[in-house]
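K.L.:
Below: sequence and its predicted model.
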Amino acid sequence: MSSRRGRVDLVRLRSELPAGLAAVLDQYERHLALERGHSPHTVRAYVGDVVALLGHLAADGPPARGDHALGALDLAALRSWLADQHAAGAGRTTLARRAASARTFTAWAARAGHLAADPGPRLAAPRPHRKLPAVLHREQADAAMEAAQSGAAEGDPVALRDQAVVELLYATGVRVSELCGLDIDDVDYSRRLVRVLGKGSRERAVPFGQPAERAVRRWLSEGRPALVTAGSLAALFLGARGGRLDPRMARRIVHDTVGAVPDAADMGPHGLRHSAATHLLEGGADLRTVQELLGHATLATTQLYTHVTVERLKAIHDRTHPRS
């Protein structure tokens, strides 16, 4: 099923939910957006999983009404839903994500009084496969930055923006949504820090180096004035029509820049984020520091990058050691 077809099916399924379940879902969506401060993309993902769960619940039980709308949502119902997902071809990673979404929902529903007890903690699901992210070698990262600099050499405003985008992404490891949300005043040149609003509306300060500073300063002095409009407001990075840079365009910028490097993996901004974290660890940074720089809520997420560096060390050892 295509992602577009899947979204259409979820919209239809949501419209067919009984009134009681629909009301609970609306409350949960507001909770995610307003109280938890999740991004629209994250809210859609959580809500989509819960729509599927509630659709399964409605199909298996009597019409849900009022405060007892979730009365049938117990451990057996959660297991039955995951079993149906597995039978439909969902893989381990998908099942693990949907189980996590269900646990988040049931925890909220219990706190909100929609469930007498939370069945989520007893729900087991297969552990997802941890796929190691593709990263650039240091030489490839240097080559990508040089390609962006070469493109900006003649002073074209869009090329100047593109260079500043890739330099700042690689220098800081920020998420693409965080980069596109930056305003001009979020950059502190005296201390070379950028103030970022991350997931859950958590703010952090991330340092950057001289190459990124030079690229951003040149974009602001020579490139941005050529694209700015009345609707640009304080946005740091602009699209060709003067609006705030869209994350999709930022992905295209990174894709094209890295694509100019021979043998480099195909990647977008998240690949540069992975590369920045890996290079920091390879350079001697500790996990806690990298966790803070990347804005990870838990150290377990950051630990993925230690596997990347170990795998690269093993590859080098196998290729170079005479008795490997």
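P.N.:
All right, it came through fine.

K.L.:
C-alpha only now, for contacts and for neighbours.
P.N.:
Will do.

K.L.:
quick one, what contacts the residue lying closest to residue 162 once chain neighbours are set aside?
P.N.:
Closest residue in space to residue 162, ignoring its immediate chain neighbours: residue 253 at 6.2 Å, by C-alpha to C-alpha, 6 or more residues apart in numbering. Residues near residue 253 by C-alpha atoms under 8 Å, 6 or more residues apart in numbering: 162, 165, 166.

K.L.:
Use this one as the comparison:
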Amino acid sequence: MQDLPEEFATALAAYERHLVAERDLTPHTVRAYLGDLSGMLTHAAALGCTRLDDLDIRTLRSWLANQQTLGKARTTMARRATAVRVFTAWALRTGRATADAGAQLGSPKAHKPLPPALDVTQARALLDAAASQADDGSPVGLRDVAILELLYATGARVGEVCTLDIDDVDRSRRVVRVFGKGRKERTVPYGLPADQALGRWLAEARPVLFVPGSGAALFLGARGGRIDQRAVRSMVHRRLEDVPGAPDLGPHGLRHTAATHLLEGGADLRTVQEMLGHASLATTQIYTHVTTDRLRKAYHLAHPRA
């Protein structure tokens, strides 16, 4: 930010405070937004812009076109265009600009590949193999089973599971309180297998790993601190090696798997959207491909001209 014109640097610093204090975004998301905006403002400065009111749609489109010539992926360009639109709208709203330069900035339509997922047999094999290996009562093994069961049962993000506290789980109703992106709270149900795995972890294993600094964290690492996302990712990859033919997925793959199996089982999109914590139904609709086979079978059974 130090190489930017003074007004650009000042606005970017204020926007960072807005993202952290008002929108409560994660440090990773804040860094990504600031990186995108810094690149746009640097491009604008090279074209002679020094004030936010100097930004116009031609400048922004020039910056986006430059991203394309650099070989950036369409998904990256779409994300950066969104970051700029949100920033220019904020600048207008806070009186730092007299017009919203990004309001007309379009986004390249991103290709949405179908997310990989386990089939039902593979998901069952993953959980059965982990449970079998935990039969010796090892604390880490019981913890891994509980995490895997909860990831698959709720479709929660790995970061959401790692930040859970004991009080976030209501075993009497079999629901868990999850804090998603932007600290948005949602309540997600889970089934009996996950509850049984959580019960064993809490009664038999967590007390073994507990140390004075463990606090209220639901899941603990080997040294007693709150478990780290990287440790969970490594665990999921390692456990999937025990499942013949399974794709190499991380925790996010289990989230895709949960959504896929819910829809295949007859759940509606709104229900899945609520469970996953998607702000937009359009995000959830990427999973609708999984219903094709079910719809085709229903069509052949029900339509007189099938």
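P.N.:
That came through fine. Quantities reported herein were computed from a predicted structural model and do not represent experimental measurements.

K.L.:
Would you give the TM-score for this superposition?
P.N.:
The TM-score (TM-score structural alignment, normalised by the length of structure 2) is 0.93; 298 aligned residues with a C-alpha RMSD of 1.8 Å.

K.L.:
Quick check, central residue of structure 2?
P.N.:
Compute the mean C-alpha point of structure 2, and by C-alpha atoms, centre = their mean the closest residue is residue 157, 5.4 Å away.

K.L.:
tell me the contacts of that residue?
P.N.:
So residue 157 of structure 2 contacts 151, 180, 251, 252, 255 (C-alpha under 8 Å, 6+ apart).

K.L.:
can you do 10 Å?
P.N.:
Listed by C-alpha atoms under 10 Å, 6 or more residues apart in numbering, the contact partners of residue 157 of structure 2 are 151, 178-181, 229, 251-256, 276-277.

K.L.:
just checking, what residue in structure 1 corresponds to it?
P.N.:
Counting by TM-score structural alignment, residue 157 of structure 2 lines up with residue 175 in structure 1.

K.L.:
Then residue 137 of structure 2?
P.N.:
In structure 1, the residue paired with residue 137 of structure 2 is residue 155, using TM-score structural alignment.

K.L.:
Go ahead and confirm that match touches residue 220.
P.N.:
No. Counting by C-alpha atoms under 10 Å, residue 155 of structure 1 does not reach residue 220; the two are 11.9 Å apart.

K.L.:
neighbour-wise, which of those two wins?
P.N.:
A side-by-side neighbour count of residue 155 of structure 1 and residue 220, using other C-alpha atoms under 10 Å, places residue 220 first with 18 against 14.

K.L.:
That one and residue 163 touch, don't they?
P.N.:
No. At 11.9 Å, residue 220 of structure 1 does not count as touching residue 163 under the criterion of C-alpha under 10 Å.

K.L.:
Mind listing the shared neighbours of the two?
P.N.:
Shared contacts of residue 220 of structure 1 and residue 163 (C-alpha under 10 Å, 6+ apart): none.

K.L.:
Based on its surroundings, how many neighbours for residue 27 of structure 1?
P.N.:
The number of residues packed near residue 27 of structure 1 is 12, by other C-alpha under 10 Å.

K.L.:
my bad, should have said residue 289 of structure 2
P.N.:
Neighbours around residue 289 of structure 2, by other C-alpha under 10 Å: 12.

K.L.:
ditto for residue 13 of structure 1
P.N.:
16.

K.L.:
show me what contacts the closest residue to it other than its chain neighbours?
P.N.:
Excluding the flanking residues, the one nearest residue 13 of structure 1 by C-alpha to C-alpha, 6+ apart is residue 55, at 6.5 Å. Contact analysis of residue 55 of structure 1 by C-alpha under 10 Å, 6+ apart lists 10, 13, 14, 16, 17, 18, 21, 22, 49, 81.

K.L.:
Helices along structure 2, start to end?
P.N.:
Per DSSP state H, structure 2 carries helices over the ranges 6-17, 27-46, 57-69, 74-93, 120-133, 139-154, 158-162, 192-200, 206-209, 229-240, 251-264, 269-276, 281-284, 292-302.

K.L.:
Adding distance to residue 169 of structure 2, write those helices out as TSV.
P.N.:
Converted to TSV, these look like this (distance: least, C-alpha to C-alpha, whole Å):
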stretch	distance to residue 169 of structure 2
helix 6-17	32
helix 27-46	26
helix 57-69	45
helix 74-93	34
helix 120-133	20
helix 139-154	11
helix 158-162	11
helix 192-200	9
helix 206-209	15
helix 229-240	19
helix 251-264	19
helix 269-276	15
helix 281-284	25
helix 292-302	34
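
K.L.:
Find me the equivalent region of stretch 190-199 of structure 1 in structure 2.
P.N.:
Aligning stretch 190-199 of structure 1 against structure 2 (TM-score structural alignment) gives residues 172-181.

K.L.:
what's the spacing between the matching stretch and its chain's center?
P.N.:
Computed by C-alpha atoms, centre = their mean, to the nearest Å, the chain-centroid distance of stretch 172-181 of structure 2 equals 16 Å.
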